[in-house]
Every structure is written in structure tokens, then in C-alpha cells.
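Novice: sequence plus predicted model, see below.
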Amino acid sequence: MIKGLYEAHLPVSNLNRSIVFYEGLGLQFDHKVDDRLAFLWIEKDKSWLGLWETDKVEVEYHPSIRHIAFQVTLDDLKNSVVWLENKGYKPREAFGFDPIEPFVMPHEEYAHAKIHFNDLDGNSLELICKLENPKKIKQRMYLSEWEQINEI
């Protein structure tokens, strides 16, 4: 029955400023509702992000309520730190990894490579892609180390 995630929502303190921020990430603005809510396509006609202007953005961050992970290609992820910095966005530390490059969190059959950063209101954003884990690696590491071990 469920085919995927259609929408997710984040609180923002300034809707127009946040629209510009997310457009800078490549999302496509679709429409506003009552100058308090905006919808931007993550993937046109497939999934979108709702931004709600509110004075409640000071709610303490927790990934269960203020986190979005955007799927990207491995090639794009490899260039993500430079891409983010060129746009004026700062990658941040996550899971003990400095934001010098993406890092990998392995599971049994697969792994995820990722980099984290925040939006203008401190909402946690992530660029992520799924990787194969042919050697069943269990240790977290930087992507360059992962590629060297897996001879990619």
C-alpha cells in the first residue's frame, strides 16, 4: 500500500528567508498557504517539504521532530562539502565525525554515506546515499576510507 514518503514538515522562523535557503539546495517552490506555510518540491510531483512559520522554532532539537535526510547520488555526496560551502552552508559534526568529508555508517548488507548540516533555524539536514556492503564492514569511517577498503 505505502509507496514512499510524500511530504515532511519543518518549523521555520522566517518563511521567505527559508524558502530562499531551500531553493538554494535545489528544491522547487510550489505554493504558499496564508503566508504561514510553503511547499517546495524535493522531487517534482513525488515528494515535498512543508515549511511552517512559527515562533516555536526554539523547541530543542531532536532528530525525531526536526530532521530531514535528502537522498543524493554517491558522486554528488562526494562533492557535498565543497557544494555546501560554496552556497554558504556549513557542514557540521555528526556521530563523532568532523565535517571534512562524508562518512559511512554500515549495516549488515548495506551502508549509508552521509553528511550533516543545519538550516537557518537549526533544523538538522542530511545528504545521504545507500551503499552496498560486500565485505560486511561494521566500523564507521570516512567515505574515502570506505572506498579504499572496498577498492572503489
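Specialist: Looks like it arrived, so ask away. Numbering: from 1, shown residues only.
Novice: please make it C-alpha for all contacts and neighbour counts, starting now.
Specialist: Will do.
Novice: after the longest helix seen in the chain, which helix or strand is next?
Specialist: When the chain is parsed with DSSP state H, its longest helix is helix 15-24. Per DSSP states H and E, the first helix or strand lying C-terminal to helix 15-24 is strand 28-33.
Novice: could you check how far the residue nearest to the spatial centre of the chain is from Thr54?
Specialist: Centroid check for the chain by CA atoms, centre = their mean gives Glu126 as the closest residue, at 2.3 Å. For Glu126, the distance to Thr54 equals 22 Å [CA to CA, to the nearest Å].
Novice: do the same with Lys135
Specialist: Taking CA to CA, one finds Lys135 at 47 Å from Thr54.
Novice: this is the comparison structure:
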Amino acid sequence: MIKGIFETHLNVTDLEKSHHFYEQIVGLRHAYGQQERGNSFYWIGGEGNAMLGLWQKDPAEVQRQHFAFQVALEDMKQAVTYLDDKGIKTHNFLDDDIGELYVFGWMPAVSVYFTDPDGHSLEFISMLPDEAKPELGMVPWSEWEKMHGRVKEDTA
């Protein structure tokens, strides 16, 4: 019966700042808003596909949440550079500062994390075309690509 999640909502402290972030930084298309009610809605993946709603609230009503945006694998290859160019600090799942994204072997998928102006944890994630390998746990993306013959190993 359920085919996906159509919408999710976040409470934010500054609707204008969040509007700028989600439209100009993340790249979502504005769908609708009611300034008098303190809300703004954004299409995800094209009109009618999915939606993100933002609601301006008192800071005491804003609790940190997490959600992930699905992106194409080709876009994931540029995601860190894209976000860095917009002044957004990124990190991997382990937040280990090695400067490399990880693959969740059980899916398998690769992702990068960042935060919005209210500290909500956001993620760009891309499914990989490979068979899941849950026994590997988390693997640096470069290692995963080597295991699947997409990157030549150094022979020096």
C-alpha cells in the first residue's frame, strides 16, 4: 500500500534564512507558502513527487531532526564540492575527519552529511548498483569502488 514518503515537515527559527538555505543551497523549488501562517513548502524530485514543509516556530519548539535527500550517483560524486562551494561544511557518517565518504554495506549506499541553519542533520544519499554486503559494515567509498573494479589500484 505505501509507496514512499510524500512529505515531511521541519520546525525552523527563521523562515527567511531557511527559505534561502533550502532553495539556494540545497536547490529545492519553492512550491507554496503562507507568510501569515509562517510556513513554506518545497518540491523534492519535481512537482507532485515529494514535499518538504518548513514552519517558523519559537526556538524552544525546534528540536534537531534528521532526514536524507536521495541524489543520483553522478551527483554524489560532486556533492562535497558542491556544498563546500556554497560554504556548507560536510562530514561522513563516522565524522572521522578522513575526508572520505563511506558506503553503508548493508544497502549499499554512499552519503554525505551537513546541517541546516537550525542544526537539523541533513544527508545526500545515493544507492549503489552493487549487491549488498552487510558483513563489511561501513567501507570508505574508494575501497568499495576498488572492490567492484571501478577504480584501478595503485601498483607503485
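Specialist: That came in fine, so what should we check first? This is a predicted model, so every value here is computed, not measured.
Novice: neighbour-wise, which of Lys135 and Thr54 of structure 1 wins?
Specialist: Thr54 (15 against 11; other CA atoms under 10 Å).
Novice: isn't that one up against Leu10?
Specialist: No: counting by CA atoms under 8 Å, Thr54 of structure 1 stays clear of Leu10, with 9.9 Å between them.
Novice: who touches the longest helix of structure 1?
Specialist: 12, 29, 35-38, 40, 51-53, 87, 119-120 (CA atoms under 8 Å, 6 or more residues apart in numbering).
Novice: and these, which are buried?
Specialist: 12, 29, 37-38, 40, 51-53 (16 or more other CA atoms under 10 Å).
Novice: what are the boundaries of the strands in structure 2?
Specialist: 7-12, 29-34, 39-44, 50-56, 66-70, 102-104, 109-115, 121-127, 138-140 (DSSP state E).
Novice: can I get these in a markdown table including distance to Ser18 of structure 2?
Specialist: Output for those, formatted as a markdown table (distance: least, CA to CA, whole Å):
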| stretch | distance to Ser18 of structure 2 |
| --- | --- |
| strand 7-12 | 7 |
| strand 29-34 | 12 |
| strand 39-44 | 9 |
| strand 50-56 | 8 |
| strand 66-70 | 15 |
| strand 102-104 | 28 |
| strand 109-115 | 11 |
| strand 121-127 | 13 |
| strand 138-140 | 32 |
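Novice: out of those, the one nearest Thr90 of structure 2 is which?
Specialist: Minimum separation from Thr90 of structure 2 across the strands of structure 2 (CA to CA) falls at strand 109-115, 4.8 Å.
Novice: would you check the span in structure 1 matched by that closest one?
Specialist: Mapped onto structure 1 using TM-score structural alignment, strand 109-115 of structure 2 spans residues 112-118.
Novice: what sits up against that stretch?
Specialist: Under CA under 8 Å, 6+ apart, the answer for stretch 112-118 of structure 1 is 74, 77, 80-81, 89-94, 99, 101-106, 124-131, 143.
Novice: return the mean post-superposition distance for it against structure 2.
Specialist: Comparing stretch 112-118 of structure 1 with its match in structure 2 after superposition yields a mean distance of 0.6 Å (mean CA distance after the TM-score superposition for structure 1).
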